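Novice: sequence and predicted structure, then a few things I'm wondering about:
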Amino acid sequence: MNNLPIEQVLPELQHHLAKNANAVLVAAPGAGKTTRVPLALLNEPWLAGRRILMLEPRRLAARTAARYMASLLGEQVGETVGYRVRQDSKTGPNTRIEVITEGVLTRMLQEDPALEQAGIVIFDEFHERSLHADLGLALCLQSQELLSGDLKLLVMSATLEAEPVAALMNDAPIIRSEGRAYPVETHYISRRPDERLESAAVRTIAEAMRQEPSGDMLVFLPGTGEIRRVQERLSELRLDASVQVHPLHGSLTSEEQDEAISPAPAGHRKIVLATSIAETSLTVEGVRIVVDCGLSRIPRFSPRTGMTRLETVPVSRASADQRRGRAGRLGPGVCWRLWSEQEDRRLAERSSPEMLEADLAPLMLELAAWGTADPTELRWLDPPPAAACGQARELLRRLGALDGRGALTAHGRRMAGLGLHPRLAHMMVQAIPLGLGGMACEIAALLGERDVLKGAGATPDADVRLRLEALRKAAGSGRPPRQGAGSAPAPAEAAAAAHFAGGFSVDTAACRRVRQEADRWKQALQLPLRADASGVDACGLLLAFAYPDRIAQSRSTGRFLLSSGRGAMFATLQPLAAEPYLVAAELDDQGAESRIHLAAPVTLAELEQHFSSHIEQEELVVWDRAAQAVRARKRLRFGALLLKETPLAKPDPEAVAGALLQGIAEEGLRVLPWSKAARQLQQRLQFMHEVDREWPNASDEALIAGLADWLAPHLSGMKSFADLTRLHLSDALADMLDWKQRRELDEYAPTHMAVPSGSRVAIDYTDPCSPVLAVRLQEMFGLAQTPRIGRGHVPLTLHLLSPAMRPVQVTQDLSNFWKNTYFEIKKDLKGRYPKHYWPDDPTAAQPTNRVRPKPQ
């Protein structure tokens, strides 16, 4: 135990923890921090017999670390050293060091915020910056501050930027161990290959085995799909019988994972095909060769769409160095990187914290259970993004976990106690009163596991019911398809039969893991462990509880509208494509329309029965431009989905009038029944407005803007443009005036003017700034001055006409016309109209509307 580099700094670490509440330990890969530090602190006086909790980001690392520490003490795991991870726990009454995964710490804090049984919490591999690690540290810091002043915290990492973490932990001291690593020879390629990743990986594996005839190999691949395809291609190479190929990823059983990391038998050579699970925290025995594809698959959440998608991205420099270091743990090694040195220089230094990329609904539920509605009340290395927090709160409110104030409801507390994603927890809680709790547990487990259906190069049908049937049949509890005489097979059973006949098979190992997970949730909910005997057609309803924002309505075959407003589609036509309603449990969130990977049908009747509180009834009174009429409808809406629409028998009269006004505003005043008198009245009103701004503005623009004020009271019983023919427009315009203005209108803006000849001539108010009186010149004889209107402020613009009613002069100064212009015009008119009367003194002459005036 004294030959690991970490041993050199353990006294310094013990010293600082004796004097400080917190510390940060930075130790290179392979230094021994994971297994040596907890043992070194076990008998510290300040621990006072309490437990050491050490967090590991992965279940495999937690189990492996606990077993190794127990072996160093000469004990079995579960005695002094134990572990607690999802689906597996080995602890006892004498356990002092408990290695746990991060989600387990969150549950422990919710049950005992002071962590009274623990003296220190160790955050191992903190550089991975998982959501639960950040949350756990934030909660522990607040617990330390408010509840448990003697709780100590230690953050450990190999590639951590220590200073910001130390500052967050109240300026904690930083201890550094340089560690010891054997040299690793590194090979690059000139550029990334154009061939598929699997082909490049297999070719590099073969070359590495040729150049390195001994030593086990660790191959890093993005995900389980690539691992499976590389494994298949390696089998085609007909490797030597002494070469064993093992997959290593999170969805394997603990036995399969242990087999992958254990030493190869004597005389055998091992190739381990792993995801980033093997990047840190554990040593894969015997490895001295690493092949790294340089890619990692991470979940990224979109607050815009509310969906998480898996995205394949280049690894960071820190991750690449961790992977290469796997070859130098036990001796000199070699690493093949499937990227160029130029690409290597462009790698990001560190991966982005999960906090900045993840769905924060679980985080916000945990904070609400903690009693913190506002994340800013806690101390974070990277605060949760506001947009993602808002999206999470909205989902939790929709699931009934939070009330309008953002506080946890009783339903939300029960959800939080399950430690599941809030969607699945809500589904389980809602399912129990319906007698569907067991099925909800099965569905939750199915969604958390890789697909239990598999086929050669083809994509299985998206129907979740098929997977539920497959799970039950694999467990030996599925009912055979009901195809007796006189009965047709149930829809899901018929689909399952056709599906399996089409060449897809059941992954029995995946089914086994799903069954174990489902049974664990049944135990937690105190449900019978026996297989659920209910039909699988309720699957869609249960998924609707979990994904109310992904309830989808058919728009056309294969294309759907989600209740969130997003579009979704099937990449290939399949039976579900014809369903009127379904629930999309898995979408890829790519492009304008997400592709549906997993779904199940749901009926309109189920939605109406179980989601009545989500269904909004609206009375819609709108203008139908095509029909030129108001349409009144009653609608049932579920988010963006229109479930039903029927005519509205008695719409609100004000709403009808408002919709009709909208149509008039869109089409303009031309649709109103304008008479000559109504148009003149509008012009007279506008003239008075120009004279005196206290008078109403009657311009077209002002009338359009004020339709609700002057026109709406006159639209009673009208619903269409055709009905407007009943409108008395002059009355509506006149109602814009008060009693005084009504009395003054005829005086100051008369419709006609009595001229000297005795004729009543209409005044033209087309130009409200310059009203026109068009009158024959002879009818104005004897009038010296221009007539005025508008309280005497506005002279009429006189259009003086010839006997043929053609303008011969336009003037606003009649006196000047008689004096200066009349005599020139007289010569012309007298020549053209010799029989007419053309006096020498027009101001003293008798006006006439005839050829000549009547004798006096």
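Specialist: That came through, no problem.
Novice: drop to CA atoms for contacts and neighbour counts, all remaining ones
Specialist: OK.
Novice: start to end distance for stretch 605-621?
Specialist: Counting by Cα to Cα, to the nearest Å, you get 26 Å between the two ends of stretch 605-621.
Novice: helices of the stretch 351-500 of the chain, residue ranges please.
Specialist: Taking DSSP state H, counting those that start in this stretch as the criterion, the stretch 351-500 of the chain carries its helices at 361-370, 386-398, 410-418, 422-431, 437-448, 464-474, 491-501.
Novice: distance of residue 549 from residue 302?
Specialist: Taking Cα to Cα as the measure, residue 549 falls 14 Å from residue 302.
Novice: tell me which of those two has more neighbours.
Specialist: Each of residue 549 and residue 302 had its neighbours counted (other Cα atoms under 10 Å), and the higher figure belongs to residue 549 (23 against 17).
Novice: residue 564 is in contact with the more buried one, correct?
Specialist: Yes. The pair residue 549 and residue 564 qualifies as a contact (Cα atoms under 8 Å) at a distance of 5.0 Å.
Novice: which residues do those two both contact?
Specialist: With contacts defined as Cα atoms under 8 Å, 6 or more residues apart in numbering, the residues adjacent to both residue 549 and residue 564 are residue 639.
Novice: ok, and here's another one to check against it:
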Amino acid sequence: SGKTTQVPQILARSGLVEGQIVVLEPRRLAARMTARRVAEEMGVALGEDVGFQTRFERVVSPRTRIRFVTEGVFLRQAQRDPLLKGIGCVLLDEFHERSVFADLALGVVRAARLQRPALMVAAMSATMDAGQAAAYLSAPVITAEGRAYPVSVRYEPGADGAPVWERAARAVRRLVDEGHEGDALVFMPGAFEIDRTVDAVRAELRVIAGGSAFDVVPLHGSMPADRQDAAVAPAARGRRKVIVATNVAETSITIPGVRMVVDSGLARVFRVDPRRGLNALRTEAISRASADQRSGRAGRTAPGVCVRLWTEWEQAQRPAAETPEVRRIDLAESMLMVLSMGFGPFEKFPWLDPPTEDAVLRARGTLESIGALHADGMLTALGHRLARIPVHPRLGRVLVEAASLGVLERAARWCAIVSDRDVVQSGGAAQLVRLTPDGEPPSDIASREELLLRVESSGFRNARHEGVEASLGACREVASAARELVRAATSGDEEFGATAAFTGDSFARVSRALLAGFADHVGWRMDAQRPHCAMPGRRKVSIDPTSIQRGMGFILALEVREGGRGDQVHQSLGMVTPLEVDWVEHAMPDRVSTQTEVRFSDELGAAAEFEERVFDGIVFAQIVRPLRGREAKAAAHDELASRVASGELRPATWDESVDQWIARVRCVAAWFPERGLITYDADDMGVLAAEIAQGCARASDLDSRPVLDIFRSALSWDEQQFVERAAPAALALASGWKMKVEYAEGKPPRGRGKIQDFYDFAGHPTVAGGRVKVVLELLGPNRRPVQVTEDLPGFWERLYPDVKKELKRRYPRHEWR
């Protein structure tokens, strides 16, 4: 329909707008390219009547009448001037994307119109919920039917398990083989996938007829402006193009000549990660509305075709539209903006879709933790300072602290590295650790900073250093962001430094600054040889294998990723940098304490006094002092008794005879319940274990204790004698040999002996006064069982003749009756 380029021009010519026409675009690329297109159509130089402004570029002049800006730039202006003086109309383009900044901008404009009724506003989109926005603004809905050509849509998910870039490349090849005309546009979620898709498409086209006529180019927001312009420019005469892009090509800009679209169905989406405390980009399936937008790019100038790399069934399961960002991202930055513009409590802001209560509480907690909010919910002086820095408040707090410590430029680089795209294109921990600056410990952030500095010193031409391949585009973006952060952080005169003097080299000071914004991301690595860490309020935490952090001690992790499900959930720490104990104690003295207690030492096998330094319940330093004499015995008694009762400790004198005595008593108690014998239950064992541990100072002292006598003494003399009679340890046989009887609770007693030992035994052996038969294992001369029986007379009568015949043949020298 051309709404993005035509509506601003129509308004400019109408004479209805008093002041500047500001068009909000969700992306820098769209703002710059649309401004250029409108300037060309109006026949004016870019930066004169038509201009644009993004975070890193400003091409405007006092004459500029139509200004294309990103949503963040507009909100920064609104912070300084909530009434938007000098602006006559605000157009929110591609409003269906529903970024939180777009929602904020809409609310800001609506609030400004209460005092400036002449201020005009329009929300524009091809797929938005027009009725909701119209009701919110008390405005009519205007529908502009654009010219669209038919697009045939095919679902070709491809081979299971194949990378999405390989499936996309094959789809491009099929379309070219089928003879489709025009250029191709391939949608991928991010630069990583784009680079691989470019390589895969080139490889596929290289081997087919006509493939050499295609130029395969990437397009994403972090590319230099000249390369972006080249990517969307018409193909040269006799050439065709395959543009592999993120969703920057989904809306706002039209790429001429595109007749084929291959859609991965994926996009990078911001979602809050409560464990990280920052918004994180995640790769997710796009909505049906977004898929329609993408397929429509093939039908802007002629009929086209779209291949979707998923199934038609999956398409039906996808959400109809994107979830508004206000419902899925961290709102600390938004809360800071709203409060800095004087709108009062965050919850009272006129949201189109209000945020959840949990999200509001989480945002408030973050701002309070960094000192940006008073207890009444209003901004502190520090909060007002942070509101002027265009980054997440956590990172802003780091910058303010760094400025007071004299390391602002380095901290700005660290913040830019953390908040922007990774500067590392390829290279593992073994290569990255080589970039550790001299005299500093291995740090995931410092090594990336060193890579950035080396790339920057080469004029952004040399990407490979120490075996690590840098992303030149990401490095340019991070370097520009760092410079912008330095300017923003030095814009105020206030001083908000550390509360106490802090000294150290630049690494120590920038680490101390990080603690000001990420005090809740501190952990303790317990063993240099293992990745496991302890972090307050978390479990199953380990440092990611790609991290170069080494050694035990305090660490700060700027990324906390979660994996697994249910009981198998684990958290992996990334962007890890080490911390010294002194830095943590200086930054958070109220979270560090010393505790002293007496308890059992497994290493000493005895009670000891433990003096421990504790950080939020995590012990990070310990002094163990052994106890002596009576004090040692008194302190050790309960712990030794508890471990004996649980079976964790077993004195050397606790042998089989003790276990058999316990089993014998339990069996007799079951056979003769009327006797009321003890059963050595948990309570009984606790009492007896306490007696066993009496006078012991360490575990080794238990080995000399008379365990069997202690257990027997739990019964009276008469009860002991009754047990001996009812459950004898052995039974005398006619041969004169005593057969040992083994007892087990709930099972019949068992005995074993050679067949010859039972020749003159009448009946079957029993215990408990004849109530309970003993299970017999009858052994051959080789001491191996030949029969197990509870009926010895029956054995003699029915089975013995055959057994005898066989055994007598094998062992003729033995007695056989």
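Specialist: Arrived safely. Just so you know, these numbers come straight off a predicted model, no measurement behind them.
Novice: mean neighbour count and distance to residue 616 of the first structure for the helices of the stretch 351-500 of the first structure - can I get that in JSON lines?
Specialist: Written out in JSON lines, the entries for those read as follows (neighbours: other Cα atoms under 10 Å; distance: least, Cα to Cα, whole Å):
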{"stretch": "helix 361-370", "mean neighbour count": "22", "distance to residue 616 of the first structure": "25"}
{"stretch": "helix 386-398", "mean neighbour count": "18", "distance to residue 616 of the first structure": "14"}
{"stretch": "helix 410-418", "mean neighbour count": "19", "distance to residue 616 of the first structure": "22"}
{"stretch": "helix 422-431", "mean neighbour count": "23", "distance to residue 616 of the first structure": "21"}
{"stretch": "helix 437-448", "mean neighbour count": "23", "distance to residue 616 of the first structure": "27"}
{"stretch": "helix 464-474", "mean neighbour count": "23", "distance to residue 616 of the first structure": "28"}
{"stretch": "helix 491-501", "mean neighbour count": "16", "distance to residue 616 of the first structure": "31"}
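Novice: let's have those helices in a markdown table, adding distance to residue 37 of the first structure.
Specialist: Compiled in a markdown table, the helices of the stretch 351-500 of the first structure are given as follows (distance: least, Cα to Cα, whole Å):
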| stretch | distance to residue 37 of the first structure |
| --- | --- |
| helix 361-370 | 29 |
| helix 386-398 | 36 |
| helix 410-418 | 32 |
| helix 422-431 | 35 |
| helix 437-448 | 34 |
| helix 464-474 | 43 |
| helix 491-501 | 53 |
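Novice: out of those, which gets nearest to residue 639 of the first structure?
Specialist: The stretch from the helices of the stretch 351-500 of the first structure with the least distance to residue 639 of the first structure (Cα to Cα) is helix 386-398; that distance is 11.2 Å.
Novice: which part of the second structure lines up with that closest one?
Specialist: Helix 386-398 of the first structure falls opposite residues 357-369 of the second structure when the two are matched by TM-score structural alignment.
Novice: just the strands in the stretch 201-350 of the second structure please.
Specialist: In the stretch 201-350 of the second structure, strands defined by DSSP state E, counting those that start in this stretch lie at 214-219, 240-245, 258-263, 266-273, 278-285, 304-308, listed in chain order.
Novice: let's have those in JSON lines, adding distance to residue 40 of the second structure.
Specialist: Shown next, in JSON lines, are the strands of the stretch 201-350 of the second structure (distance: least, Cα to Cα, whole Å):
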{"stretch": "strand 214-219", "distance to residue 40 of the second structure": "22"}
{"stretch": "strand 240-245", "distance to residue 40 of the second structure": "23"}
{"stretch": "strand 258-263", "distance to residue 40 of the second structure": "21"}
{"stretch": "strand 266-273", "distance to residue 40 of the second structure": "31"}
{"stretch": "strand 278-285", "distance to residue 40 of the second structure": "35"}
{"stretch": "strand 304-308", "distance to residue 40 of the second structure": "27"}
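Novice: closest to residue 156 of the second structure out of those strands?
Specialist: Distance to residue 156 of the second structure, taken as Cα to Cα, is lowest for strand 304-308 among the strands of the stretch 201-350 of the second structure, at 6.0 Å.
Novice: which helices and strands does that closest one pack with?
Specialist: strand 151-155, strand 258-263 (3 or more Cα pairs under 8 Å, 6 or more residues apart in numbering; DSSP states H and E).
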